[in-house]
Every structure is written in C-alpha cells, then in structure tokens.
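Asks: model this:
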Amino acid sequence: MILIHVAEGQALVWSAEEARELRERHGLCGTPVGSLARQPRQNGRLGLPLRLLPEEATLLAERGLALLVKARGRGGAGPGPSEEEQGNGQLLERLHADQRALALEEKRALLEGLSEHIKQGRQMKRGRRRQPGAGSEAVDVSLGPSRELEDLDRNFSFTLENTLTQIHTSCPHARQLDVVNWRVPSTDWHYPGDPAHALRYCVFKDLHDKGYQLTSGGKFGGDYLIYPGDPMRFHAHFIAICVPYEEGLPLHDTVTAGRLGSNVKKTVLLCSVTKDKTVIYTSLRWRGIQ
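Replies: Reported below is the predicted structural model:
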C-alpha cells in the first residue's frame, strides 16, 4: 500500500520505492519537488518528495492502491517543544560547536600563514631602506596579524545559522499517522465536493484509462499535458483544457487556445463531461487566415 502524505491540499510521496512503483506500474509520474542533498542550490534536477496531482492521489485512493495519511499531532504534549524537537535542537547545537571549532582552527592557520608572509615582507623592506641613499624611516616588523591571533578566540564569530546540517531522505523517527478520508473535505484535503476538481478528475481518469500519461499543463495554459507514454521518452501530443458541459467558451479564449497549440505543435483538446459521466473531446487546430 502506497502512503501519500497530505497537508494543506498537497499530496506527497516520500519513498523512492513507491515513487518508482507509481511510474512503472501505474503510469503516474508526479513532480519531484525536493532539493538534492549534494546539490541544494540548483533547481534543474530535483528529488524526493514526489508531489502528485490531486487527481492522481484521488485515482490511487479510489482504486485501493494508496492511503492518504497525515502525521499525528502532539496531542497532550503541551505548548512546549516535543521530544523530537528537543533532540533536533541538541543535535544542532553539537554540530554548531564542532563546526565552529573547525572554522576557528582554519582561521588561525590562515592568519599564522599571513603573519609569516607579512613579517618576511617587512624584513625585506627594512633591508632595502638600510642601503646607501635610502631614508632612515624605521619599520616595525612586529605589526601584522599576530595581534589578531591573540584575540581570535574572543572575537571569532560563527552563528548558528551558518551550521551545515544533513537533509534526511527518510524520517529518522517512527511516527504515528492518521488516515485522511479522501471522500470528505477537510483542511488537509479540500477537493471533495469541488465541481472544478470533479470535472478534471473525470477527464484525468478517462484519459488514464485510455493508456495516456498526464502531467500538469499549467506552463502551456491548459489543465494537463497528454503523453502517449512515459514523459521521459515522448513529447506531449495534446493539451487538455477542461470546460464545463453546456457552458459557452468565449470566442477569444477559443482562438487563444488554438493559436497556442499551433505555436507549441500540440493539439488542443476541449474536454467536457456530460450528466451521465461521459467525457466529450473537441480538438482545436489553428489554420490561420488563407
């Protein structure tokens, strides 16, 4: 059973094995939204957790392939920090102390190296001034970073915010989970009863049953991008736009959708659902003025 963690309408899969099962066995891709531990400052390649579309999570729950869960609150633990939070705070303090000692050692070695270099430079400068014709200005070779070394321990600054911490790829503690009823709207899962979600879900389920794979189509102005197979191997062939049945679509929106599909070389599908749950598709193709 796949566990889908939900919070404020977001459906997340944290297990790499479950994410692989979703893609290979069920044809559901999701979107990686997590930072990579070794490359945290880039967004070209992302990792776990895998964020699912609400329609993907609903489809899995409806077919009994997944459970929607959320982490259980602290209950009667009181307003103070929990044991897990206290342990994390103590670990952070130990990491900060160790990393501060290493940074202080590195800073001391750097200043010692600079001190020797500056001392040699001043000695050479004093030797040149002693040559015939040179001035008699005195040079104090004792000046330099040596004074900073004496006060380094007291003045060295290494704040807690600069501490490097490890990002866990799984929860290091055993946690209690509560099952979320995906059929009833709640603060964590507010989609049931939403007409817009019901329309998109019917379209998503019908296309998925036909063998297509779908991702979010927001970047192309639609609801879904429709692929004939795995999006890693194919380009999207269609842009799906969900339109309520028997509701008019303004002409300028129709023209915009047709031109958009032509520009990105994809066919636009206007998708509607009848009262008997039949999905109707209307394709748009922009031909321009002849």
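
Asks: Every contact and neighbour count from this point should use C-alpha atoms.
Replies: Will do.

Asks: Next, the contact list for the residue most central in space within the chain, please.
Replies: Centroid-nearest residue in the chain, with CA atoms, centre = their mean: Val33, separated by 3.0 Å. When contacts are counted by CA atoms under 8 Å, 6 or more residues apart in numbering, Val33 touches 46-51.

Asks: Assign it to one of the three secondary structure states.
Replies: Of the three states, Val33 takes strand under DSSP: H, G, I helix; E, B strand; the rest coil.

Asks: what do you get for the one 10 residues further on?
Replies: Reducing the assignment at Asn43 to three states with three-state DSSP gives coil.

Asks: Which residue ranges of the chain form helices?
Replies: In the chain, the helices defined using DSSP state H lie at 16-26, 54-62, 83-129, 146-150, 152-155, 195-209, 251-263.

Asks: JSON lines please, covering those and showing mean neighbour count.
Replies: What follows is these, written out as JSON lines (neighbours: other CA atoms under 10 Å):
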{"stretch": "helix 16-26", "mean neighbour count": "14"}
{"stretch": "helix 54-62", "mean neighbour count": "20"}
{"stretch": "helix 83-129", "mean neighbour count": "14"}
{"stretch": "helix 146-150", "mean neighbour count": "14"}
{"stretch": "helix 152-155", "mean neighbour count": "12"}
{"stretch": "helix 195-209", "mean neighbour count": "18"}
{"stretch": "helix 251-263", "mean neighbour count": "16"}
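
Asks: related to what we said a few turns ago, which among the contacts of Val33 gets closest to Leu12?
Replies: Of all the contacts of Val33, Leu12 sits closest to Arg51, with 4.6 Å by CA to CA.

Asks: Second input sequence below; structure requested for side-by-side comparison:
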Amino acid sequence: MLAHTPKQNIFSGMPMTLLPEEVTLLVEKNFAKVVQLKDPANPPTQDLKDKYAEYLEKVNKEQVESYEEERKKRVLSMIDIIVEGKKRKLMKQLKQRQTTGDTIEIDREAILNSEMQRGSVTHTPYVQTFTEDPWYKENDFTPADWNFPSTKEDKLKYEVFKNLWEKDYYVTPGQKFGGDYLIYPGDPVKFHAFAIVQCRDHTDPIPMVDLIAHSRIGSTTRKTFVIASQREDGEIAYHSVRLGDLS
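Replies: Predicted coordinates for the structure are as follows:
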C-alpha cells in the first residue's frame, strides 16, 4: 500500500521484500535490474548530510502547513455549531446573574483563532515511504551479480514460480503450510489461498507417509495440496493430493 493512501489495496509502494524468484522474474522480463553502490563503504559526504537535513526541514514544514490547513477546514465546517454553543453558554450565565437587555456579541474570527490554537500540538512528522532513492544518482550505482537460481532445486522452484505467474496466479511463500508456495486467485489482501504447492523433481519417489501428511494438511487448511515437477520436455506438471472417501 502507499503511505499517503493506506485505505486501498490497488497500488503498492516501496520498500518491500522480494523473493529471489520474484527478483529473477523481474530481471528476466526487463521490468527491473539489480544494482549496487560503487563504494558502499564510503560514508555520506557533508553535502549529502546538508541536503538530508534541509529535506527533513522542508518536509516537516509542508506537513505542518498541511495539518493546519486541514484543521482550519474542520473548524470552519463546525464554526456555526461552536458559535451557537457559546451563545447558549453566555445566555445561561446572564440568566444566572439575572441580567437582561444585554446584547450577546460573538466574534467568529476570535473563535476561529482560539480553536486553531487549541488544535496546535507538537507535530511529529509522518514516516515517508520512498518509491525511489532521493539521495543517490544513477551513476552512483553499478550492475550487481545476481545468480539465482544456481542449484537444481532452485531452478525447479523458479520454473514453477514463473509458470504460476504466467497463469495469472498470485504467489506467496508457503513454508508455514509445508509447501514452497501458496496460490491465490487474486490479490492476497482480498482472497484466501486455495492451493499449497510443493516442488519436487519428477524422478524423486514420494513416500506414502508424505502423501498422507500432505493430504491431511490440505484437508485441515481447506486447500488443495499440489505437487509440482518439471518434465523432461520442460513442461511443468501439477498433481493434486487429497484424502479419499473411506466410507
């Protein structure tokens, strides 16, 4: 979600933690590239520190101005109610003093200023979520080596991940359910996972005890447990495991 619009789930922002499979997919599809600082051990320059301090001051000032503007709008929307309330209070005081004939004058501008001062508190800046690095330039970075997947197991997992992504499924880690991935029909914020996917080499035998355990996990979590493997021709095959009817 974006920091300035938290009550929505359509647009996502940075920072975020990506799976190795996601990084490889982004690089392979030319959606992103992996870079690193040319000299990560080099401390920030004084100029960069000054820019950072100036930026913090600017952001804090903008946030205070925005807060005061919103506060003024809220007060103005209720000013008539506040004025009527103060009139009733003054009339009650006059009756208690048995005073009659006095005209009650209410200064709306004074009330507005008073309410604005009451709403003025020590402002704590909001935490910002950056969608790009505001301090470094593009020439401060150099291409970084990215070697995932390198093992046979990781290559299989990546091919399965990519295949699921190309089928328009949403994929998240599935280790807590005994698999490699959880599969969603749509945004995980809106939908529950409907399948647990475990990646296995197509030549590896699956012990019966594992099949029973997988089927029980699927039954307990109300998800389909799926075994994914890659055939010799490169195609990804999926086999679901579920408890049979013993009656």
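
Asks: ok, back up a step: could you say which one of the helices of structure 1 comes nearest to Gln166 of structure 1?
Replies: helix 83-129 (10.2 Å).

Asks: Contacts for stretch 207-223 of structure 2, please.
Replies: By CA under 8 Å, 6+ apart, the list of residues contacting stretch 207-223 of structure 2 from outside reads 177-178, 193-196, 224-225, 241-243.

Asks: for stretch 64-82 of structure 1, that is, sorry about that
Replies: The contact list for stretch 64-82 of structure 1 (CA under 8 Å, 6+ apart) reads 1-7, 57, 60-61, 175-182.

Asks: if we can go back for a sec, just the buried ones from the contacts of stretch 207-223 of structure 2?
Replies: 177-178, 193, 195-196, 224-225, 241-242 (16 or more other CA atoms under 10 Å).

Asks: can you tell me which of these are in strands?
Replies: Per DSSP state E, strands hold the following members of those: 195-196, 224-225, 241.

Asks: tell me which of these is nearest to Ile111 of structure 2?
Replies: Ala195 (60.7 Å).

Asks: so who does the spatially closest residue to the closest one that is not a sequence neighbour touch?
Replies: Leaving aside its sequence neighbours, Ala195 of structure 2 sits nearest to Thr224 (CA to CA, 6 or more residues apart in numbering; 4.5 Å). By CA under 8 Å, 6+ apart, the contact set of Thr224 of structure 2 is 194-196, 215, 218, 240-242.

Asks: Ser229 of structure 2: neighbour count?
Replies: Neighbourhood size, Ser229 of structure 2 [other CA atoms under 10 Å]: 23.

Asks: Surely it and Tyr238 touch.
Replies: Yes: using CA atoms under 8 Å, Ser229 of structure 2 makes contact with Tyr238 at a distance of 6.7 Å.

Asks: returning to that earlier point: Lys205 of structure 1: which of the contacts of Val33 of structure 1 is nearest?
Replies: Nearest to Lys205 of structure 1 among the contacts of Val33 of structure 1 is Arg51, at 18.0 Å by CA to CA.

Asks: separation between that closest one and Asn43 of structure 1?
Replies: Arg51 of structure 1 sits 15 Å away from Asn43 of structure 1, going by CA to CA, to the nearest Å.

Asks: Equivalent analysis for Arg129 of structure 1, please.
Replies: Taking CA to CA, one finds Arg129 of structure 1 at 58 Å from Asn43 of structure 1.

Asks: before we move on, the earlier item: between Arg51 and Asn43 of structure 1, who's got more neighbours?
Replies: Arg51 (23 against 12).

Asks: Number of residues surrounding Ile236 of structure 2?
Replies: By other CA under 10 Å, neighbour count at Ile236 of structure 2 equals 16.

Asks: could I get the contacts of Thr224 of structure 2 as CSV with distance to Ser150 of structure 2?
Replies: Compiled in CSV, these are given as follows (distance: CA to CA, whole Å):
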residue, distance to Ser150 of structure 2
Phe194, 30
Ala195, 27
Ile196, 24
Ser215, 31
Gly218, 30
Ser240, 28
Val241, 29
Arg242, 32
